[in-house]
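Colleague: predicted model and sequence follow; I will ask about them next.
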Amino acid sequence: MDTSPAAVFTLSGANESWTMKYIVFAFTAQGYFLTLFLNITLIAVIGLEKELHQPMYIFLCNLCVNGLYGTLGFYPKFMSDLLSDSHVVSYNGCLLQSFIIFSYALCELTNLTVMAVDRYVAICKPLHYHSTVTRVRAGKMLVFVWMLPCCSVVLSILITTKMSFCGGTVQHNTLYCKLTISTCREQLLKFVFNGISTSFYLSMALFVVYSYGKIFFACRKSRQNQSKFVQTCVPHLITYLHYIFVVLCDSFSIRLSGTDLPQWFQNFMSVAFLVTPPVLNPLIYGMNLTPIRTKIRKMLQIRQENCVFSDSSKE
């Protein structure tokens, strides 16, 4: 039994015969470009408009940045695999992809939790909002959003690299490298670390449930709060519930490995948390948040007027 890390790992989820791989590549490329366009557009709108330089929109901007970060760790390698007969990745490349994807996943959760805190203070304690959620504290929250997941994933990777390896195939029929990369058995240290991490992030999820319980109660007393809830909380709640759902799909895909379910379905379940949130998040917030929707409409009108003026000047 080989217990040393292999120089190259094979992605077992990509071993299926891709008879229509070029069609899959075309749709994947379109999905990636759509993801880039939507997120970059929302980031540009928030960055260029001073009226949107508020904590809520800054956190939303960071959510889009994280979406771009996560898709960067998946799409280029996956599209390369579609055009290749071999679906391999080096040991260091495997660890790098694991870091990017899993830090993205945890950062998405911490960012959505911070956004819930922001909405809780804005609706339940509106008189103290500007003194509580200042720009300095918003900056500290952003540091927390990134530092906690990155440190958690780095520690997990360091523990994983000390574990035994069995062969050079990434387990669980996945299209990307997971931290479990072909480890032979679970060590006590990693088991304890995973338990502590899971408990901590679960407590964050429970806090979101608690904060929305308080928000629901506060909205019953004020029509103004009800309007705030529809405008800002409903998009966040949809985004949060959707993300929890796709993360659970990834967990179920591991348990479904080896069943009679189609390989493509298992593959989609395993990457849904990477593919769907970066597309839906900017769409949901762009359509529901009136200030962003208004700014986008104005930018499009100005661009159209400039095009008309340019055509008329040529005549």
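Modeller: That came through, no problem.
Colleague: alpha carbons only for contacts and neighbour counts from here, please
Modeller: Noted.
Colleague: and the strands in this structure?
Modeller: 8-11, 88-90, 169-170 (DSSP state E).
Colleague: show me how far the second one is from its chain's centre.
Modeller: Same thing as strand 88-90. 24 Å (CA atoms, centre = their mean, to the nearest Å).
Colleague: buried ones in it?
Modeller: 88-89 (16 or more other CA atoms under 10 Å).
Colleague: next one: stretch 15-33
Modeller: 25, 28, 31-32.
Colleague: same check, this time on stretch 93-112
Modeller: 94-95, 97-112.
Colleague: repeat for stretch 177-195
Modeller: Buried residues in stretch 177-195 (16+ other CA under 10 Å): 177-183, 190.
Colleague: can you list contacts of stretch 100-113?
Modeller: 59, 62-63, 66-67, 69-71, 73-74, 142, 145-146, 148-150, 152-153, 201, 204-205, 207-208, 236, 240, 273-274 (CA atoms under 8 Å, 6 or more residues apart in numbering).
Colleague: pull out the buried residues from those residues.
Modeller: 59, 62-63, 66-67, 69-71, 73-74, 142, 145-146, 149-150, 152-153, 201, 204-205, 208, 236, 240, 273-274.
Colleague: would you agree residue 11 is in contact with residue 90?
Modeller: No: at 10.7 Å, residue 11 and residue 90 do not qualify as touching, with contact defined as CA atoms under 8 Å.
Colleague: in the chain, which helix is the longest?
Modeller: The longest helix of the chain (DSSP state H) is helix 91-124.
Colleague: starting at the chain centroid, how far to it?
Modeller: Using CA atoms, centre = their mean, the mean C-alpha position of helix 91-124 is found 7 Å from that of the whole chain.
Colleague: ok, stretch 239-248 next?
Modeller: Centre to centre, stretch against its chain (CA atoms, centre = their mean), the figure for stretch 239-248 is 10 Å.
Colleague: okay, one more to line up with it:
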Amino acid sequence: MDNSTASLYFNLTMFRTLDTYKYPVFVFFLLLYVFITFANLILITVISQEKSLHEPMYIFIACLSFNALYGSAGFFPRFLMDLLSDTHLISRPACFTQIYVIYSYASFELTLLGIMAYDRYVAVCHPLHYHRKMQLKIVIVLALFAWLCPPCLIIPVIYLATTLPLCGNKLHKVYCANWNIVKLSCISTAKNNISGMFVTIATVFCPLFFVLFTYFRIIIICWKKSSEFKGKVLQKCLPHIISFATYSITAFCDITLSRYNPDEISPYLVIFLSLEFVVIPPILNPLVYGLKLPEIRRHVVRMLSKQTSHDY
């Protein structure tokens, strides 16, 4: 590959590991993408159409599903195309666009899960003031904050990466990642490291500590309450706890993986760990919220039953 081509494209090298199994892997991930799209669209449709679900918690769940569609659209089409391709080159603009979509998806997910923790905290710890503190306009402001805040943090970090002179074009990933590009730099990356650390703290650790704080307060409130009260709180909070724990673990795996030399780890493990946070949460969220919350489950079953009866 000549220098001009290397400067215009990145080479996603981990696809070579999947060449032997690319067709079954393609079918598997295509089915996953169809399921993610279908399941999250059903959740969004049910919540938007049923007036009884026009409450803060369900609105935030719909936002999670919308974000799952957004993040999946930024990953799956390109991933599926690369699986069947003989070359795994991606242009610089397409690579940085993918970085923005995946990173903004990740940041929005964590910020929104933090806001949902606040919603649960108010519902449990301040039930008499819930409707005043979680009015529709406040919910909209919180959702907009979760959506608009990540770009303000991510765009500067990506811009810094675009200005780096690079001494190679090989990314040991199946999708573009900012840190993998920064490691190719021919010059010092101190500014990139500092800005990346700041964004990680703001978008990962701040929501994490906030959620832990809110659930610590919820546990204190529940400690002296009846078993019936604890059961109701657990029913309302469990889907959120599962979603947050799953996403935190998958994001932590990806962050940790980026700091290791991929040559020292099994390539299959590298691919699995790097795919977790862009695949598992979009699959798990509609299952957790659609099956665990009876209000949503009832309306989903009714809608699917009507659709089935119309087909026949």
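Modeller: Okay, I see it. Keep in mind that what you see is a predicted model, and the values were worked out from it rather than measured.
Colleague: next one: the residue nearest the centre of structure 2 from residue 199 of structure 2, what distance?
Modeller: Among the residues of structure 2, the one closest to the centroid is residue 106, at 4.0 Å (CA atoms, centre = their mean). To residue 199 of structure 2, residue 106 of structure 2 is 12 Å away according to CA to CA, to the nearest Å.
Colleague: for residue 50 of structure 2, see how far away the aligned residue in structure 2 for residue 298 of structure 1 is.
Modeller: Residue pairing (TM-score structural alignment): residue 298 of structure 1 is matched to residue 302 of structure 2. Per CA to CA, residue 302 of structure 2 is found 11 Å from residue 50 of structure 2.
Colleague: residue 86 of structure 2 now?
Modeller: Residue 86 of structure 2 is 47 Å from residue 50 of structure 2, by CA to CA.
Colleague: now swap in residue 219 of structure 2 and tell me
Modeller: Between residue 219 of structure 2 and residue 50 of structure 2 the distance is 32 Å, computed by CA to CA.
Colleague: same thing with residue 211 of structure 2?
Modeller: 29 Å.
Colleague: and if you look at residue 20 of structure 2?
Modeller: Per CA to CA, residue 20 of structure 2 is found 47 Å from residue 50 of structure 2.
Colleague: residue 287 of structure 2 too?
Modeller: Residue 287 of structure 2 is 19 Å from residue 50 of structure 2, by CA to CA.
Colleague: higher neighbour count, the two?
Modeller: Legend: neighbour count by other CA atoms under 10 Å for residue 287 of structure 2 and residue 50, higher for residue 287 (18 against 11).
Colleague: that one matches what in structure 1?
Modeller: Using TM-score structural alignment, residue 287 of structure 2 sits opposite residue 283 in structure 1.
Colleague: residue 150 of structure 2 now?
Modeller: In structure 1, residue 150 of structure 2 lands on residue 149 (TM-score structural alignment).
Colleague: wait, what's in contact with its match?
Modeller: 103-104, 106-107, 110.
Colleague: over to residue 42 of structure 2?
Modeller: residue 300.
Colleague: please redo it, this time with the cut-off set to 7 Å
Modeller: For residue 42 of structure 2, no contacting residues are found, by CA atoms under 7 Å, 6 or more residues apart in numbering.
Colleague: quick one: it from residue 235 of structure 2, how far?
Modeller: In terms of CA to CA, residue 42 of structure 2 sits 22 Å off from residue 235 of structure 2.
Colleague: just residue 178 of structure 2 next, same as before
Modeller: 38 Å.
Colleague: could you do residue 57 of structure 2 as well?
Modeller: To residue 235 of structure 2, residue 57 of structure 2 is 13 Å away according to CA to CA.
Colleague: which of the two has more neighbours?
Modeller: More crowded of residue 57 of structure 2 and residue 235, by other CA under 10 Å: residue 57, with 20 against 14.
Colleague: aligned partner of the more buried one in structure 1?
Modeller: Using TM-score structural alignment, residue 57 of structure 2 pairs with residue 56 in structure 1.
Colleague: I'd say residue 39 of structure 2 and residue 284 touch.
Modeller: No: Residue 39 of structure 2 is not in contact with residue 284 according to CA atoms under 7 Å; the separation is 9.9 Å.
Colleague: tell me which of those two has more neighbours.
Modeller: Per other CA under 10 Å, whichever of residue 39 of structure 2 and residue 284 has more neighbours is residue 39, with 21 against 18.
Colleague: ok, for that one, nearest residue in space, not its chain neighbours?
Modeller: Counting by CA to CA, 6 or more residues apart in numbering, residue 39 of structure 2 lies nearest to residue 286, which is 6.1 Å off, once chain neighbours are set aside.
Colleague: ranges for the helices of structure 1?
Modeller: Along structure 1, counting by DSSP H, helices occupy 21-48, 55-72, 75-82, 91-124, 129-132, 135-161, 188-219, 223-228, 234-255, 263-275, 277-288, 290-314.
Colleague: give me the mean distance between the first one and structure 2.
Modeller: Here the mean offset of helix 21-48 of structure 1 against structure 2 after fitting is 0.7 Å, by mean CA distance after the TM-score superposition for structure 1.
Colleague: can you check the shortest one too?
Modeller: On superposition with structure 2, the average gap between helix 129-132 of structure 1 and its aligned counterparts reaches 0.4 Å (mean CA distance after the TM-score superposition for structure 1).
Colleague: in structure 2, what range does that helix match?
Modeller: Counting by TM-score structural alignment, helix 129-132 of structure 1 falls onto residues 130-133 of structure 2.
Colleague: right, and residue 52 of structure 1 touches residue 46 too?
Modeller: Yes: using CA under 7 Å, residue 52 of structure 1 is in contact with residue 46, at 5.5 Å.
Colleague: those two - which one has more neighbours?
Modeller: residue 46 (22 against 16).
Colleague: any idea how far residue 137 of structure 2 is from residue 146 of structure 2?
Modeller: 14 Å.
Colleague: rewinding a little: shared neighbours of residue 52 and residue 46 of structure 1, anything?
Modeller: Contacts common to residue 52 of structure 1 and residue 46, judged by CA under 7 Å, 6+ apart, are absent.
Colleague: alright, I will stop here.
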